[in-house]
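Asks: for reference, the sequence and a predicted model appear below.
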Amino acid sequence: MKIAIVGSRGIPAAYGGFETFAENISAQLRDIGHEVSVVGEKGSNITQGKFHGIRIIESAYRKGESPLKFYYDSLKKASFEHDILLVCGVGGAPFYPIIRKKRNIIVSNVDGLEHLRDKYSFLQKTYVRIAQKFASKYSDFLVADAKALASFWIQKQNVPSSRLKIIPYGTHKPAGFNPDVLREYGLQNKEYYILVARFVPENHILEIAEGFRVSGTKKKILIIGTHENTEYSEMVLKYKSENILMPGAQYHREKLDSLRAGAFAYLHGHSVGGTNPSLLESMSAGTVCICHDNPFNREVNGEGQLYFRNSIELAERIKRLESKSEQETSEYCKKSMQRIKDFYTWNNAANSYNTLFRELNG
């Protein structure tokens, strides 16, 4: 079967969740025996149009600069020779009726509740809502990565449950722990917290920085993420200090694995994105995760874990965790790692997609 993954910036992953998804699912589907292509944005530096046996199709546009042109061009190029178009997000859905060829089966991975993202303007949120309607009507099938997300599409978009399937994301096995990586950042093992996220309001970085400050902890916090030129980023950066470190983005997987493994705990503020890869990676690394309290994070990390709704609650959770013994804190880690094994592997995700594609393709 010929499968094209459309809508991400491309592989190898160097931006966010969709890129991580595209890189891992494409490799798994390739190993199953499918011919897999990934459509990426303009500027791909993959030589010979291949990445580990995955065909790379380059759009004529960059997603961040011309998103609508990117979606249209990517979908059009993928439609000519592929049986399945696995589309990341709904941004390109208004183009489905235009680009669809008779042989195409369009499967939309609907991502999170994009219309709730504070970083978007009123016009952008309006477009997202329109795109959601098109995705509901013109997708052959929809995939949600979380039960809470599926509920939105069934209840608010009137998508029949027979046209929607829940397939959780997966995560990779950590590469291991390299103490040299910690030294690069001036950190000591288990003497710091970590947060990996883009500087946008729905990731609650501001509340996390304030809660960390109020807690009075002697440990440091390493906030890994892009410093976008926005008012919100400027507000967050004001918290930068000797103990609140903000070195910028880091996309090197092995380094991130070591930073997560060496952390005392991971602070996770994402609130609208469904199953978040960074949370899965921290759980897989055996790190205690203190998460923003919302249905997505509770679904992933389960009950009996630590959650917060605001900076005051986060400060209390930090104090509570630091008062516990090593044996007590290890119980949080064991529960998280077991959930990864049970529900969140790329192998499980790929097998679910493979079954779905074969059913849809007859």
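Replies: On my side now, so go ahead.
Asks: for the rest of this, base every contact and every neighbour count on C-alpha atoms.
Replies: OK.
Asks: quick one, helices of the stretch 101-250 of the chain?
Replies: Remark: helices assigned in the stretch 101-250 of the chain by DSSP state H, counting those that start in this stretch are 122-138, 147-155, 179-184, 205-215, 231-237.
Asks: buried set for the third one?
Replies: Of the residues in helix 179-184, those with enough neighbours to count as buried (16 or more other C-alpha atoms under 10 Å) are 179, 181-182.
Asks: kindly report the same for the first one.
Replies: Neighbour-count burial for helix 122-138, with 16+ other C-alpha under 10 Å as criterion, is recorded at 125, 128-129, 131-138.
Asks: repeat that for stretch 336-352.
Replies: Buried residues in stretch 336-352 (16+ other C-alpha under 10 Å): 336-337, 339-340, 344-351.
Asks: what's the first-to-last distance across stretch 306-316?
Replies: End-to-end distance for stretch 306-316, by C-alpha to C-alpha, to the nearest Å: 10 Å.
Asks: what lies in contact with it?
Replies: 207-215, 289-293, 317 (C-alpha atoms under 8 Å, 6 or more residues apart in numbering).
Asks: this is the comparison structure:
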Amino acid sequence: MTVSVIGTVGVPACYGGFESLVENLLPSSKIGLVYCTKRAYSSEVDTYKGAKLKYWSLDANGPQSILYDAVSILHSLIFTKNDLLVLGVSGAITLPFFKLFSNRKVVTNIDGLEWKRDKWGASAKRFLKFSEKLAVKYSDRVVADNAAIAEHVKKAYNKEADIIAYGGDHAVAGELDKEKSDFALALCRIEPENNVKMILEAFAKTPQRKLKFIGNWNNSSFGKELKEQYSKLKNIEIIDPIYDIAELFKIRNKASSYIHGHSAGGTNPSLVEMMFFEIPIYCFDCNYNRASTEDKANYFSSAQSLKELLLKTENPSKGTDMLEIARRRYTWDIVKSQYEALFND
């Protein structure tokens, strides 16, 4: 059976984790149709890596994502005979209708418990939680990208979720350099939930340790203020976003350690990508990050605890542990075979 992919900006990938997922699932013997937003592409193509593309004049993210996903689901119901791979829960309000008129398989990746995130207001949180409930109820299989999310699905809905994370091996765009430079790397969207200020404070208190911090600093007043404050320090280099994987590889390849401040969202793609660089990783201490790294990284919960870790001598075996886990769990070949197996059942 052919599969329609719902819920991404589209391919070629130009945005985030779900887009990179679909990019690396293709070409696929299963995926036949991917819905895309016109607003992300200067031109439209009919096919990409063997899949047909269908464009809508709606945003794939934000408030319009509800309609974007709903229209995609209804189009697939009426004009195709495809099964559905739904990425995210925005359009889940349409799934009861889809199941009323079709017995086709629905597989939903419920993403990272969006309703728990501080960036949403009370009404948005209620809607997202209700959407998650519908997604779990009306999906034949539920995908969780992290064991902690699978545990939530079991506890909240008494349903078993398939744990499938993201691949990260594509980030290694050349030969790994064994001679590292003396800087730590941080890479994320500049949002409070990623503990950006906490990381910067720790390095401000540890002037003997260097930090290169890549992010979208100019997209918010929060980022602009931090950039203004901390770019004055000699040991901290504030770097604007780098989207080219080859250019990003050059910096990643020289880093001696990686600082990961994410506190929400399940398994984070940037974390699993950095695990392939065989360097010690310092993660914010939460159940998602511990599950992703199998409790074998270094963990901090405050600027002070990160500072204390930074003052210790780095243990190279920590990097070896990260690479072993990455090769065992986070290659795209593994992820692709896991998704295709869901539609073979």
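Replies: Okay, I see it. In this text the structure is predicted, and so the values were computed from the model without any measurement.
Asks: ok, back up a step: distance to residue 271 of the first structure for the helices of the stretch 101-250 of the first structure - can I get that in TSV?
Replies: Output for those, formatted as TSV (distance: least, C-alpha to C-alpha, whole Å):
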stretch	distance to residue 271 of the first structure
helix 122-138	17
helix 147-155	12
helix 179-184	28
helix 205-215	11
helix 231-237	16
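Asks: closest one to residue 95 of the first structure among these?
Replies: Of all the helices of the stretch 101-250 of the first structure, helix 122-138 sits nearest to residue 95 of the first structure, with 8.5 Å by C-alpha to C-alpha.
Asks: where in the second structure does the closest one fall?
Replies: Alignment note (TM-score structural alignment): helix 122-138 of the first structure is matched to residues 122-138 of the second structure.
Asks: for that stretch, give me the average deviation versus the first structure.
Replies: Compared with the first structure after fitting, stretch 122-138 of the second structure has a mean deviation of 1.4 Å; criterion: mean C-alpha distance after the TM-score superposition for the first structure.
Asks: stretch 197-204 of the second structure now?
Replies: Aligned to the first structure and superposed, stretch 197-204 of the second structure gives a mean residue distance of 1.0 Å (mean C-alpha distance after the TM-score superposition for the first structure).
Asks: and for that stretch, what span of the first structure is it aligned with?
Replies: The aligned range for stretch 197-204 of the second structure is 206-213, by TM-score structural alignment.
Asks: contacts for the matching stretch?
Replies: Residues from elsewhere that reach stretch 206-213 of the first structure (C-alpha under 8 Å, 6+ apart): 221, 235-236, 239, 244, 267, 269, 310-315, 318.
Asks: reformat the residues you listed as JSON lines; add neighbour count and distance to residue 110 of the first structure.
Replies: Shown next, in JSON lines, are the contacts of stretch 206-213 of the first structure (neighbours: other C-alpha atoms under 10 Å; distance: C-alpha to C-alpha, whole Å):
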{"residue": "221", "neighbour count": "29", "distance to residue 110 of the first structure": "33"}
{"residue": "235", "neighbour count": "13", "distance to residue 110 of the first structure": "31"}
{"residue": "236", "neighbour count": "21", "distance to residue 110 of the first structure": "29"}
{"residue": "239", "neighbour count": "16", "distance to residue 110 of the first structure": "34"}
{"residue": "244", "neighbour count": "20", "distance to residue 110 of the first structure": "35"}
{"residue": "267", "neighbour count": "31", "distance to residue 110 of the first structure": "25"}
{"residue": "269", "neighbour count": "28", "distance to residue 110 of the first structure": "21"}
{"residue": "310", "neighbour count": "17", "distance to residue 110 of the first structure": "28"}
{"residue": "311", "neighbour count": "21", "distance to residue 110 of the first structure": "30"}
{"residue": "312", "neighbour count": "16", "distance to residue 110 of the first structure": "33"}
{"residue": "313", "neighbour count": "17", "distance to residue 110 of the first structure": "31"}
{"residue": "314", "neighbour count": "26", "distance to residue 110 of the first structure": "30"}
{"residue": "315", "neighbour count": "22", "distance to residue 110 of the first structure": "34"}
{"residue": "318", "neighbour count": "21", "distance to residue 110 of the first structure": "34"}
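Asks: report the contact partners of the nearest residue to residue 106 of the first structure once chain neighbours are set aside.
Replies: Spatial nearest neighbour of residue 106 of the first structure, excluding adjacent residues (C-alpha to C-alpha, 6 or more residues apart in numbering): residue 85 at 4.9 Å. Neighbouring residues of residue 85 of the first structure by C-alpha under 8 Å, 6+ apart: 3-6, 78-79, 104-107.
Asks: now flag whichever of these is closest to residue 189 of the first structure.
Replies: Nearest member of the contacts of residue 85 of the first structure to residue 189 of the first structure, counting by C-alpha to C-alpha, is residue 5, at 38.9 Å.
Asks: mind checking how far that closest one is from residue 22 of the first structure?
Replies: Distance, residue 5 of the first structure to residue 22 of the first structure, using C-alpha to C-alpha: 7 Å.
Asks: any common contacting residues for the two?
Replies: In terms of C-alpha under 8 Å, 6+ apart, residue 5 of the first structure and residue 22 are both contacted by the residues residue 38.
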